[in-house]
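A.B. asks: following is a predicted model, sequence given first.
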Amino acid sequence: MSAEKAPAESMVFIGKKPVMNYVVACLTSFNSGAKKVVIKARGRAISRAVDTAELLRRSFARDIEIEKIEIGTEEITRSEEQQKSNVSTIEITLVKK
């Protein structure tokens, strides 16, 4: 039997599901040995990403802290109209103390 190594960093992409689904995904990553979890979101899901990080930090795991927050903009092209638009992005890096 070989021992599996836990990833040092895990990523959770935020979409349209309820916030608690993403909180559970982050907790599962930390409990399986990840030292860092990166929460990524775009557009309207940004508020859900912030809610996920705050719920984790304040309610579920007091030993988790925010290491860094990166914000940015991605330019996307809609295929049917060839029209370009900007979408805001956020990356929240959480670490276990």
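C.D. replies: Noted; the coordinates are in hand.

A.B. asks: CA atoms for contacts and neighbours, from now on please.
C.D. replies: Fine.

A.B. asks: next up, identify which helix or strand the residue nearest the centre of the chain is on.
C.D. replies: Residue closest to the average C-alpha location in the chain (Cα atoms, centre = their mean): residue 39, at 1.2 Å. Using DSSP states H and E, residue 39 maps to strand 36-42.

A.B. asks: any buried residues in that strand, and which?
C.D. replies: Within strand 36-42, the residues that count as buried by 16 or more other Cα atoms under 10 Å are 36-42.

A.B. asks: now the element after it, going C-ward?
C.D. replies: According to DSSP H and E, the helix or strand after strand 36-42 is helix 46-55.

A.B. asks: try it against this one:
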Amino acid sequence: MAEEKKDENVVFIGTKPFMNYVTSVVMQFTTKNRSEVVIKARGKHIKTAVDVVEVIRKKFLKDKEIRIKNISIDSEEMQNKEGRTVTVSSIEVTLVKK
């Protein structure tokens, strides 16, 4: 149960349209009144995660004074569809209200 609570403020970036993620994070800060939101992405979606963070900070929640608390990068080895081992990078960006 505690693990479930922790994931409520996490937004995983994937293949949905860009604005869906921006809207999701904005809703976390405004409607759900969260003080902290974590944005996570892997592989080719890292670029989208960075773009989401910047659009939120500079366009949507400019007046809320959102700042980056932490940026964490990592990589892990996985098996691809062909069975080969590949390394996939990941990023985790923690945003907080000032």
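C.D. replies: Done, it's in. Keep in mind that this is a model prediction, so the values were computed, not measured.

A.B. asks: how far does the strand holding residue 39 of the first structure sit from its chain's centre?
C.D. replies: Taking Cα atoms, centre = their mean, to the nearest Å, one finds strand 36-42 of the first structure lying 2 Å from the centre of the chain it belongs to.

A.B. asks: the second structure: matching residues for that strand?
C.D. replies: Strand 36-42 of the first structure corresponds to residues 36-42 in the second structure, going by TM-score structural alignment.

A.B. asks: got the contact list for the matching stretch?
C.D. replies: By Cα atoms under 8 Å, 6 or more residues apart in numbering, the residues outside stretch 36-42 of the second structure that reach it are 9-14, 25, 28-29, 49, 88-97.

A.B. asks: report the buried members of those residues.
C.D. replies: When these are checked for burial by 16+ other Cα under 10 Å, the buried set is 9-11, 13-14, 25, 28-29, 49, 89-97.

A.B. asks: just the ones of those in strands?
C.D. replies: 10-11, 89-97 (DSSP state E).

A.B. asks: so which elements touch the longest helix along the first structure?
C.D. replies: Secondary structure of the first structure per DSSP state H: the longest helix is helix 19-31. On a contact count with 3 or more Cα pairs under 8 Å, 6 or more residues apart in numbering; DSSP states H and E, helix 19-31 of the first structure meets strand 9-13, strand 36-42, helix 46-55.

A.B. asks: distance between the longest one and the chain's centre?
C.D. replies: With Cα atoms, centre = their mean as the basis, the distance from the averaged C-alpha position of helix 46-55 of the first structure to the chain average is 8 Å.

A.B. asks: mean deviation of it from the second structure?
C.D. replies: Superposing on the second structure places helix 46-55 of the first structure at an average distance of 0.2 Å from its equivalents, by mean Cα distance after the TM-score superposition for the first structure.

A.B. asks: fine by me, we can end here.
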